[in-house]
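Colleague: sequence and predicted model, in that order:
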Amino acid sequence: MSGHSQFNLLTQRRFLPYFTVQALGAFNDNVYRQAIIGLLAYMAVSSSDMGLYANLAPAIFILPFFLFSASAGQIAARMEKQKLIVITTSMEIAIMSLAAVGFLLQNMVVLLVALFCTGLQSTLFGPVKYSILPSVLKPEELTGGNGLVEMGTSLAILLGMVCGGLIFQLAGSHGPQVAAVCVIAMAVAGNTVARQIPKVDAGDPSLNVDWNIVRASRRIWALTRQRLAVRNAVLGVSWFWFVGTVLTAQLPVYAQTNLGGTQNLYIFALALFSVGAGVGSMSCEKLSGRTVEIGLVPLGAFGISAFLLDLYFARPGQALAAGLSVLQFADAPGSWRIMFDLVGVGLFTGFFVVPLFALIQSRTPKHELAQVIAGMNIQNAMFIVLAALIGIAVQRYLGWSIPQLFLALAIANTLVALWIFSIVPEFFMRFMSWVMVRTLYRLKLHGIEKHIPDDGAALLVCNHVSYMDALILSACAPRPARFVMYYKIFNVPVMRWIFKTAKAIPIAGAREDPQVMQQAFDAVDAALAEGELVCIFPEGALTRDGQIAPFKSGVEKILARAALRGQDVPVVPMALKNMWGSMWSKQDSRLRRMRVPRRLRAPIEVLAGEPVTGSTASAELLEAKVRALRGDAA
């Protein structure tokens, strides 16, 4: 897997046109919104009118998300996705043509109507933007694909703001004409590229659209709450928008009052945050090993809090100078710390939100995904409005400074993160296992993507070398797997909480505890019937000499029970190499103590072979295949 790169997706038709369309859309939206501000300055309107627009424009843009997200989600589920993208980008051409008229006539009413329509178009595009990814990407590509999308969106927003702000500065008296041409040209470019997106089947073509906004919104929002992990991932994404809104809404005043700069310094501060977010988003695939690794979410949450906290201490009061350029600010004492903090906040927001999007996409049935995304957009809009209101209230009525608001946000973010992780311990469990595996080992994978099926039931069988085997395999699998493990390993202190949270299945020998053994077989049977991955260690115990022990007949019993239900479960042989001799194996266990590791980041290989049909699999055959995969080294 080390030879793979998420950037390869940018060379493939299944992803590149879609990526380009969403980036062009984000770019054009921000060119348009910043060009309106430039037009107001060009028209020399009063500061009160400028303030009216600054407060009115976000509300006008966000209103369609409340009104039409439910309908948009149903339409996205019912229609073929490429066709819907072409329709929404065609709408953008019409909307930007109206906006062009507003620029040419210098008519704010027309521009605000077009802004509302832009919000409507974004509402319609939102559900298909994320629901299309699981249809065109493999499970192991979801994290990388989402990272590219978030990176592209962050940079497109930044570049759009810069370009939109420069139109009237560079074009002078021709600013209205240049703005009109730019927004139409970008819309036409987006529609042209959209026609290159391959066709993607509708998620639920038989869905009857409910046009009752209130009833449909309630039903769709309820869909986001049906699965605990998805519900809290949606909550996490909405909280991301809350934090981002509070932070970015304060940057213009923060750059002037606390950093002593001008509009250019605000853009620079926003650029630092955006670049950090882009790098963080792009790093998720490498850090996760191309799996949907929600263990990065706690890392992202606590990293955001840490850098927000340091941002407060870096500049708790007002700036000592005013009118600083970017270079002058960079030369001022303490400025590099502030710049580092802004990049750090952005970096960890990428770690936070990309795995959440990937989790929502991987854990939601495809026929429901567009509607779940729509429900999430409704909640996101609520959190954005709430963030704006809270930001205004605490500054106007409580007299908080912007650094104090950052401090409060750091504390609130920590408390919300702890609350989410307490009610869904899977997040924190994955974080702990991710830290342990990535700290102790360097994983090299062979055949994982090729042989572990993207969906449906499958049985994974692997040699058993150490207490860490289940965690290592879970870090490699592109999908969550249920592990069957010896009950004494399941009950190892500290590890027990991780195994229990991961829904591992403890098993005992028939002579030790026949009831536990029977419960284990029942749990495995139920998991396979639900289409889950199940991983077993057929040796029944850790190796005591580094060699593979004979496979027991339990694997045949599992397959026989599935066959009685009419299910032919494929079996994927797997092998662990180089784990013998680790601190978690039984080498040198004469003193009944774990061996001290020779070094951290030891290279470990995990191999997967060609699946064997359940009807032909036997303990002897699977043992031979695992031995062949492993070779001579343990």
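Modeller: Received, thanks.

Colleague: can we go C-alpha only for contacts and neighbour counts from here?
Modeller: Fine.

Colleague: separation between I62 and T439?
Modeller: Using C-alpha to C-alpha, to the nearest Å, I62 is found at 43 Å from T439.

Colleague: pretty sure P550 contacts A541?
Modeller: No: counting by C-alpha atoms under 8 Å, P550 stays clear of A541, with 10.6 Å between them.

Colleague: take the one below as the second:
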Amino acid sequence: MTATAAIASDAHTHQFALLGQRRFAPFFWTQFAGAANDNLFKFAFTVMVTYQLQLSWMPPAMAGLAIGALFILPFLLFSATAGQLTDKYDKTRIIRFVKNLEIAIMAIAAWGFFRADAAVLLGCVFLMGLHSTLFGPVKFAYLPQVLNARELTGGNGMVEMGTFVAILLGQVVGGLLVALPQVGHATVAVACVLLALVGRGVAQAIPPAPATDPGLVVNWNPFSETWRNLKLAHGNVVVFRSLLGISWMWFFGAVFLSQFPSFAKEVLHGNEQVASLLLVVFSIGIGIGSLLCETLSRRQVEIGLVPLGAIGMSVFAIDLYFASRGLPAVPEMGLGAFVGQAAHWRVMADLGLLSLFAGLYSVPMYALIQLRSQPTHRARIIAANNILNAFFMIASSVIAGALLKAGFTIPQLFLFTGIANAVVAFYIFMLVPEYLLRFVSWLLSHFIYRFRIRGDEHIPTEGAAVLVCNHVSFIDAVLLMAASPRPIRFLMDHRIFRVPVLGWLFKLAKAIPIASQRDDPVAYERAFAQAVEVLREGDLLAIFPEGAITRDGALQPFKGGVMKILAEAHAEGIDPPVIPMALTNLWGSFFSRVEVREGKNVAMVQPFRRGLFSRVGLHVGPMVQSAEVQPELLQARVQGLLAT
């Protein structure tokens, strides 16, 4: 996080407030203008070729395919180079260069529109693809450099929302302008140049974003550098598999976006306005889902939303099949007739909710990649993402075309995609269980408990630290996961791994089982060695110093395990701070012990003994430097947090 981001870390309370800050607003409007111009130009050109020009060498049925292929080709060829340039040079300098390039391309395109020269405009499609390729790594590498970890989800949500709104407006305006009698081509030409100039003007206000790897030697061979970028991304397993997850989302989305015109005409029996309505509904859904991410994630990078998004994508893709398969064949309908039929509202609801959940799926993944990638080569990781996205979108076109040629209907294609999404998502979540674990903790903290966190700014967003917390219930670890923007490794009593379901979850979380020195001295020493290894890798380690779940709700004396961890860490030159935490109001809930008849303590009986949505909390205190740590001091700090 830069000094700028640190100073502004508490400057806003919600994502829309970022639009009032120089570190974000000029960048947001620059990318908004660029996305709008891309789509105004491409859609106007597509309409011109489809309806207004008669070209023997490019029939209307091929126009959309040719324009799409030419636009995406630079992503395959030049993304690796773009990633290197973004890491090597000031990002603001790169943005301004790209906007200057856009002005030059749009000037050539204006000449092409005036002359109705399709060959010139096809060349400009390729050049605008190059423009977007150069801007792609900057777009996602700039945000983590100026926003702190708690702003990343909101910032990404705003950018994702803005991009889809810009795409929608660009396509609508492009289609309307090019259809104007006599002056359509000239109006589009002027609009494209004006939008490019506006984008360049706004870009002038973007503050400097210094290079993260100025000593990088650029490899200009796109093929060898593409392979190197993919290997670089593969070095971080969580990041690379997240790249695959995002690329799959583009595969999924491309199937629906590419089929909207045919779906509207052949299945819904609507005209061009109906096809446009589907695009509007889809774009609005993406925008709402993207904006919801910050609200649902408590302003942290909450990848627990990704499984939720994947589930919604599959559910509503599959329901879209059932909603559209039985529609009767009728004469072609206009917009008014289409929306006047109740059956079509289900179709629109499915599309809107499908895209909303796609927004919940994609925004946390982008934020995770930004947060977990090394700053020195973050842009090259994002370039690798763009390369994979391009491959997956090409594969989407090929597979969808093959299925349709094999006899699939469009609703059947949607059904196949929804089922495939469920299979792929499950596979990814098994490969990277952190997504599933965060989903469980998110569900628990939102729908079982009303979970309130105070002092979460004390949880460090980078570097090693030891978290110490009171132990009240069997799901304490799950609640701590929900509070932290980073993964936590837990040192836990080996007996808890025998609890059904919870034991499986803790194994997925790679919790470290520990037995007493008396019961198993080998396991005892192995647990501490693993704990120090966690700190050596710069991660968060959590320990419950009481050693067991409380049987009466009171804080028990802290044992010396934390001192042994710190001593062994110091011996290896590691000096992690210790963060005291206190879980409040959990005693007596379903997952804690409670006293019953005959003085016995039991847990997980009478699920609703405290009612639904029981209010619980976590209080996080300021860090304690390891040199000051004593069990009695930590116990006093936790006791003080319990009293607040």
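Modeller: Ah, there it is. From a predicted model like this one, the values you see are computed outputs, not experimental measurements.

Colleague: ok, back up a step: I62 and T439 of structure 1: which is more packed in?
Modeller: Taking other C-alpha atoms under 10 Å, I62 of structure 1 and T439 do not tie; I62 has more neighbours (23 against 12).

Colleague: which residue is the nearest non-sequential neighbour of the counterpart of the more buried one in structure 2?
Modeller: I62 of structure 1 maps onto I72 in structure 2, with residues paired by TM-score structural alignment. Leaving aside its chain neighbours, I72 of structure 2 sits nearest to G129 (6.1 Å; criterion: C-alpha to C-alpha, 6 or more residues apart in numbering).

Colleague: which part of structure 2 matches stretch 552-567 of structure 1?
Modeller: Mapped onto structure 2 using TM-score structural alignment, stretch 552-567 of structure 1 spans residues 559-574.

Colleague: let me know how buried F416 of structure 2 is, in neighbour terms.
Modeller: Number of residues near F416 of structure 2 (other C-alpha under 10 Å) recorded here: 18.

Colleague: actually L407 of structure 1, not the one I typed
Modeller: Around L407 of structure 1 there are 22 residues (other C-alpha under 10 Å).

Colleague: just tell me what the residue nearest to I72 of structure 2 corresponds to in structure 1.
Modeller: Under TM-score structural alignment, G129 of structure 2 pairs with G119 in structure 1.

Colleague: can you check V280 of structure 2 too?
Modeller: Aligned by TM-score structural alignment, V280 of structure 2 pairs with A271 of structure 1.

Colleague: without its sequence neighbours, what residue ends up closest to its match?
Modeller: L158 (6.4 Å).

Colleague: now V136 of structure 1
Modeller: Leaving aside its chain neighbours, V136 of structure 1 sits nearest to R14 (6.1 Å; criterion: C-alpha to C-alpha, 6+ apart).

Colleague: SS state for that neighbour?
Modeller: Following DSSP: H, G, I helix; E, B strand; the rest coil, we place R14 of structure 1 in the coil state.

Colleague: what do we get in structure 2 for it?
Modeller: In structure 2, the residue paired with R14 of structure 1 is R23, using TM-score structural alignment.

Colleague: contacting residues for that match?
Modeller: R23 of structure 2 is in contact with 146, 206-207, counting by C-alpha atoms under 8 Å, 6 or more residues apart in numbering.

Colleague: where neighbours are concerned, which of the residues you listed has the most?
Modeller: V146 (23 neighbours).

Colleague: that one maps to what in structure 1?
Modeller: Aligned by TM-score structural alignment, V146 of structure 2 pairs with V136 of structure 1.

Colleague: just the helices from the stretch 451-600 of structure 1, written as ranges.
Modeller: Assigned helices in the stretch 451-600 of structure 1, in chain order: 469-476, 487-490, 495-501, 514-529, 554-564 (criterion: DSSP state H, counting those that start in this stretch).
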